[in-house]
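Visitor: All I have is the shape, not the residue letters:
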């Protein structure tokens, strides 16, 4: 769109052939699309090439470092960062194009609409706001090992530019992800220090369930919303339970033969 600065659409990939086409198609308005692949064995790279994306390959270095490397490859200052299983809506594209003609901030949080097992979240459910549009010169990825996200040194705003996340289609896939992610956070949380772990184990899962089921209105999504809120509560339980387990295990005496 005339009058706005150029945008780099940035995506990291690994075996995302089932969702990458929709992702890159939604970024067609960007002035370049950068895809950093970590060794896909399916049609991911072929799909990226078909969309005219600039493709690079790098072994997976962790969520944050991998995304940061992809951002560093971008030519333009404005970055629109999506995961390969996400896509920008038409309304989101229009909002971004309009806003950047006279940008009021250095970074923007956008509302993410979730796929809940077999349906998209209800239109009146609240989106998960995430910072995905930002100036490369003012932002970079944080160091959280699993939930790495951009941080911006400058003004931030919420922009009603929706994007969609095609999450796990099966409950088993969701439980597997919950297990992997909760394990990935243990070292990070031990380094940062967490107080009151026992109370967190007892209280936080219930609060996490209520935050989604009531606060984000997942009750509007029937059983799909209930499953999503309940597995999120289970994730909250696991990340603190595994942390307590790790602490207790390190206190055990070393067994010698």
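Guide: In hand now; what should we look at? The model shown is predicted, which means the values in this text are computed figures rather than measured ones. Residues are numbered from 1 along each chain as shown.
Visitor: going forward, measure contacts and count neighbours with C-alpha atoms only.
Guide: OK.
Visitor: tell me, how many neighbours does residue 253 end up with?
Guide: 7 (other Cα atoms under 10 Å).
Visitor: Kindly report the same for residue 61.
Guide: Quick note: residue 61 (other Cα under 10 Å) scores 11 neighbours.
Visitor: Wait, a strand at it?
Guide: No - counting by DSSP: H, G, I helix; E, B strand; the rest coil, residue 61 is not part of a strand but coil.
Visitor: Second structure for comparison follows:
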């Protein structure tokens, strides 16, 4: 039988954290690493008897890695503060821990809130590595979508976990704009160039894949809206990368002489984020 640690990073998640913690209160340990929340997040974590600490936000990968290092047991379950395993998944994980896992880690399907409804389970859901033996790996350093990486064979669990992060269109659009900008530095560091043709040809392909092949149409108009916004996110990633290299190439040279420096304003904005 293996003991299980759940680790969660938080920042002002008082709205969703109780549901998350309630769904894993059966675990042997729950670790919550907070980025100095100003709401009731820490009080909620302490109410559930979590092992808590606070640390200035270092980026998604490093922050989650630090939370992982706070765990006491070899087997760990990574959750965000707006996620929770469904009841069937809870039972599946408990049975797996009792039996003893045979793989290095396990991927789990994520069932998303889609504005005013949950996505249907008839969608082709994305699977993520969330349950794993930490002796086989840890978190990568991708700035936005940090994820565990382990060595060894992976299994796949049958039931999904819920994600309640996309409560409305405004929240979704704000999030994708932030994500698209945040990924630029990582792509530049990896030598990715800003190819404008990717803005033209890839988003339409992505929409067809999302709306038809992944069956988002089964979610009604919410599925259509979600697919359009996700397609816009794909466009923004390539547009922001292309913009980066245009500023690097031209600076303010294409603006009227004496115009306010856009480059200076952009640098000032980055320092205040």
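Guide: Noted; the coordinates are in hand. Just so it is clear, the model here is predicted, and its values are computed rather than measured.
Visitor: Residue 188 of the second structure looks like it's in a strand, true?
Guide: No - counting by three-state DSSP, residue 188 of the second structure falls outside a strand, being helix.
Visitor: What does it correspond to in the first structure?
Guide: Alignment note (TM-score structural alignment): residue 188 of the second structure maps to residue 190 of the first structure.
Visitor: show me what contacts residue 114 of the first structure?
Guide: Residues in contact with residue 114 of the first structure (Cα atoms under 8 Å, 6 or more residues apart in numbering) are 120-121, 127, 164-167.
Visitor: Apply 10 Å and report the result again.
Guide: Residue 114 of the first structure makes contact with 86, 120-122, 125-128, 163-168, 228, according to Cα atoms under 10 Å, 6 or more residues apart in numbering.
Visitor: One more: residue 32 of the first structure?
Guide: Here residue 32 of the first structure is in contact with 6-10, 52-54, 74-76 (Cα under 10 Å, 6+ apart).
Visitor: Now which residue in the second structure aligns to it?
Guide: Aligned partner of residue 32 of the first structure by TM-score structural alignment: residue 29.
Visitor: Please report the distance of the match of residue 188 of the second structure from residue 181 of the first structure.
Guide: Counting by Cα to Cα, to the nearest Å, the gap between residue 190 of the first structure and residue 181 of the first structure amounts to 15 Å.
Visitor: between the two, who's got more neighbours?
Guide: Taking other Cα under 10 Å, residue 190 of the first structure and residue 181 do not tie; residue 181 has more neighbours (17 against 13).
Visitor: aligned partner of that one in the second structure?
Guide: Counting by TM-score structural alignment, the partner of residue 181 of the first structure is residue 179.
Visitor: Check residue 76 of the first structure too.
Guide: By TM-score structural alignment, residue 76 of the first structure lines up with residue 73.
Visitor: Run a quick neighbour tally on that match.
Guide: Residues near residue 73 of the second structure, counting by other Cα under 10 Å: 18.
Visitor: surely it meets residue 1?
Guide: No - using Cα atoms under 10 Å as the test, residue 73 of the second structure is too far from residue 1 to be in contact (11.9 Å).
Visitor: What segments of the stretch 151-257 of the first structure are strands?
Guide: 156-158, 163-165 (DSSP state E, counting those that start in this stretch).
Visitor: closest to residue 90 of the first structure out of those strands?
Guide: strand 163-165 (8.8 Å; Cα to Cα).
Visitor: ok, residue 228 of the second structure - contacts?
Guide: Residue 228 of the second structure touches 203-204, 206-208, 210-211, 222, 234, counting by Cα under 10 Å, 6+ apart.
Visitor: Closest one to residue 130 of the second structure out of those residues, please.
Guide: residue 210 (22.9 Å).
Visitor: Could you check how far the closest one is from residue 245 of the second structure?
Guide: From residue 210 of the second structure to residue 245 of the second structure the distance is 29 Å (Cα to Cα).
Visitor: how close does residue 225 of the first structure sit to residue 176 of the first structure?
Guide: Counting by Cα to Cα - residue 225 of the first structure and residue 176 of the first structure are separated by 18 Å.
Visitor: no no, residue 248 of the first structure
Guide: 24 Å.
Visitor: can you check residue 117 of the first structure too?
Guide: For residue 117 of the first structure, the distance to residue 176 of the first structure - Cα to Cα - is 14 Å.
Visitor: moving C-terminal of the strand of greatest length in the first structure, what's the next helix or strand?
Guide: What stands out as the longest strand in the first structure, according to DSSP state E, is strand 107-116. For strand 107-116 of the first structure, the succeeding helix or strand toward the C-terminus, using DSSP states H and E, is strand 119-120.
Visitor: Give the equivalent position in the first structure for residue 106 of the second structure.
Guide: By TM-score structural alignment, residue 106 of the second structure lines up with residue 108 in the first structure.
Visitor: just checking, that match touches residue 135?
Guide: Yes - shown here, residue 108 of the first structure and residue 135 form a contact pair, counting by Cα under 10 Å, at 9.4 Å.
Visitor: what do those two both touch?
Guide: With Cα under 10 Å, 6+ apart as the test, residue 108 of the first structure and residue 135 both reach 80, 152.
Visitor: The two: which is more packed in?
Guide: residue 108 (25 against 20).
Visitor: check contacts around that one.
Guide: Listed by Cα under 10 Å, 6+ apart, the contact set of residue 108 of the first structure reads 80, 96, 129-135, 152, 155-161.
Visitor: Next: residue 184 of the first structure.
Guide: With Cα under 10 Å, 6+ apart, residue 184 of the first structure has these contacts: 144-147, 178, 239.
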